[in-house]
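**Q** below: sequence and its predicted model.
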Amino acid sequence: MSEADLEARLIDIVRADPVLMQVLTTVRDLGLPDWRLFSGAVYQGVWNVRTGRPVGYGVKDYDIGYFDPDTSWDAEDVFIRRAAAAFDAPLKSLVEVRNQARVHIWFGEHFNEPYEPLMRTDEALGRFVAPAFAVGVRLEADGAISVAAPFGLQDVFDMVIRPNPNRLRATGWDKVIASARARWPELTVVE
């Protein structure tokens, strides 16, 4: 399949997940700057379709990144609280909103590796631990779903996890792989 075909298929998978669409619609209406829903809630939907598992299987949370040049904790907390107020349980505790402009402030200490400041949200995807994880979606004002996948979508649809070629192998790589394989044993891991 071409990249355009894979993107169209991904959009169909996203639209078929009512909880994911609820999250996208609610976050769109919050007006977060330069936002994107990314990581597990997106690629795991593809894996569930590929393996015949139910919609939402294995999804632990919904990671929302946005970009606000104000890197103060107080400014980020305003957006976190706004998002929390927009959702009822259980989504209230599953939607995690983070300012991508602040990641470099805490990442090095938390993961023991350097992290240069970002200039926009989609730039974060290029730093994810694996190309298969580096996919994000946004529900646009006109109802279209835009996709960001700096490494393309082939690994996602092939269920292949390989280290990001643009960074050091992530701290905790083995734990990430073990967690993914426990839920989707069909995965292929390329070390």
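**A** The structure has been received and is ready for your questions.
**Q** drop to CA atoms for contacts and neighbour counts, all remaining ones
**A** Will do.
**Q** check the gap between the residue positioned nearest the centre of the chain and residue 95 for me.
**A** With distances taken as CA atoms, centre = their mean, the residue of the chain nearest its centroid is residue 38 (1.7 Å). Noted for residue 38: a distance of 11 Å to residue 95, by CA to CA, to the nearest Å.
**Q** mind listing the shared neighbours of the two?
**A** Residues touching both residue 38 and residue 95 (CA atoms under 8 Å, 6 or more residues apart in numbering) are 62-64.
**Q** redo these as CSV? Include neighbour count, secondary structure and distance to residue 27.
**A** Shown next, in CSV, are the shared contacts of residue 38 and residue 95 (neighbours: other CA atoms under 10 Å; DSSP: H, G, I helix; E, B strand; the rest coil; distance: CA to CA, whole Å):
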residue, neighbour count, secondary structure, distance to residue 27
62, 22, strand, 11
63, 18, strand, 11
64, 26, strand, 8
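**Q** chain center to stretch 163-174, what's the gap?
**A** Centroid displacement of stretch 163-174 relative to its chain, using CA atoms, centre = their mean, to the nearest Å, is 16 Å.
**Q** how about that stretch: buried residues?
**A** By neighbour count on 16 or more other CA atoms under 10 Å, the buried set for stretch 163-174 is 163-164, 170.
**Q** need those residues in JSON lines with distance to residue 143, can you?
**A** Below are the buried residues of stretch 163-174 laid out as JSON lines (distance: CA to CA, whole Å):
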{"residue": "163", "distance to residue 143": "33"}
{"residue": "164", "distance to residue 143": "31"}
{"residue": "170", "distance to residue 143": "35"}
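**Q** this is the other structure I want to compare:
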Amino acid sequence: MKFESELMNLLESDKALFSILKAVETLNLNDCWIAAGIIRNKVWDTLHSMQTETNDIDVIYFDENEPSINAEKILEAKLNTIMPHLPWSVKNQARMHIKNNLPPYHSSFEGVANFPETPTAIAARINQNKIEIMAPYGLQDLFTCQVRPTPNFTNNSPLHPIFLNRIQEKNWGHTWNKLQIIT
């Protein structure tokens, strides 16, 4: 609960991030959240007393009736009219299981639970003027700077190389030197 309060305070106190949450709320999408790197990086930046550039804003939602990439592009365009020049990336979790050859997801929660690493498996949204947090594996790894694979990406899984490649490509340990990578 302590970490959830800390995260809510971080999101509320960051005007830009709070504006992003409000912009996403206006889409009125089913099971819609901002997720992954933008939240993870905000926490890690705060813990490291630094600020990194936002390279993407992951917006996730769940709509099994319209799983097309075109629908996602239309939503990105809407967000660009609300807050232009931001790196919006909208993904319908109803189709994202295909990427890693997993069974279909039934919610955004299942999508987030199948992100490769625990501190990235996080999402937030504004619902009825309150910030809600989704963290299938909790927030401890995020706030203690531990990066470990989620269950589908552990070292006995065929998806483990995806986790390892992300660690290498993202080079998080170089940017945030307090991180502990647990493979």
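**A** That came through fine. This is a predicted model, so every value here is computed, not measured.
**Q** save the buried residues of stretch 163-174 of the first structure as JSON lines, and put in secondary structure and distance to residue 73 of the first structure too.
**A** Converted to JSON lines, those look like this (DSSP: H, G, I helix; E, B strand; the rest coil; distance: CA to CA, whole Å):
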{"residue": "163", "secondary structure": "coil", "distance to residue 73 of the first structure": "31"}
{"residue": "164", "secondary structure": "coil", "distance to residue 73 of the first structure": "29"}
{"residue": "170", "secondary structure": "coil", "distance to residue 73 of the first structure": "26"}
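**Q** what's the closest of these to residue 15 of the first structure?
**A** residue 164 (27.6 Å; CA to CA).
**Q** what about residue 102 of the second structure, how many neighbours?
**A** 11 (other CA atoms under 10 Å).
**Q** mind checking the SS state of it?
**A** The three-state label given to residue 102 of the second structure by DSSP: H, G, I helix; E, B strand; the rest coil is coil.
**Q** what's the closest non-adjacent residue to the equivalent of it over in the first structure?
**A** Aligned by TM-score structural alignment, residue 102 of the second structure pairs with residue 115 of the first structure. In space, and not counting its chain neighbours, residue 115 of the first structure is closest to residue 104: 5.1 Å by CA to CA, 6 or more residues apart in numbering.
**Q** neighbours of that neighbour, just the number please.
**A** Residues near residue 104 of the first structure, counting by other CA under 10 Å, number 15.
**Q** so who does it touch?
**A** Residue 104 of the first structure sits next to 114-118 when contact means CA under 8 Å, 6+ apart.
**Q** which stretch of helix or strand covers it?
**A** helix 103-111 (DSSP states H and E).
**Q** chain center to that helix: distance?
**A** 18 Å.
**Q** what residues sit buried inside that helix?
**A** Applying a neighbour-count criterion of 16+ other CA under 10 Å, the buried positions in helix 103-111 of the first structure are residue 103.
**Q** now do stretch 71-90 of the first structure
**A** Neighbour counts over stretch 71-90 of the first structure (16+ other CA under 10 Å) mark 71, 76, 79-80, 83-84, 87 as buried.
**Q** and for stretch 55-64 of the second structure?
**A** Those would be 57-63, for stretch 55-64 of the second structure by 16+ other CA under 10 Å.
**Q** and for stretch 28-45 of the first structure?
**A** 28, 32-33, 35-45.
**Q** redo those as a markdown table? Include distance to residue 58 of the first structure and secondary structure.
**A** A markdown table is the format used below for the buried residues of stretch 28-45 of the first structure (distance: CA to CA, whole Å; DSSP: H, G, I helix; E, B strand; the rest coil):
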| residue | distance to residue 58 of the first structure | secondary structure |
| --- | --- | --- |
| 28 | 24 | helix |
| 32 | 26 | coil |
| 33 | 28 | coil |
| 35 | 23 | coil |
| 36 | 20 | strand |
| 37 | 16 | strand |
| 38 | 15 | strand |
| 39 | 12 | coil |
| 40 | 9 | helix |
| 41 | 9 | helix |
| 42 | 11 | helix |
| 43 | 11 | helix |
| 44 | 7 | helix |
| 45 | 9 | helix |
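**Q** ok, so of those, who is nearest residue 108 of the first structure?
**A** Of all these, residue 39 has the smallest distance to residue 108 of the first structure: 20.0 Å, by CA to CA.
**Q** quick one: contacts for that closest one?
**A** Per CA under 8 Å, 6+ apart, neighbours of residue 39 of the first structure: 63, 133-136.
**Q** which of those are buried?
**A** Neighbour counting by 16+ other CA under 10 Å classes 63, 133-136 among those as buried.
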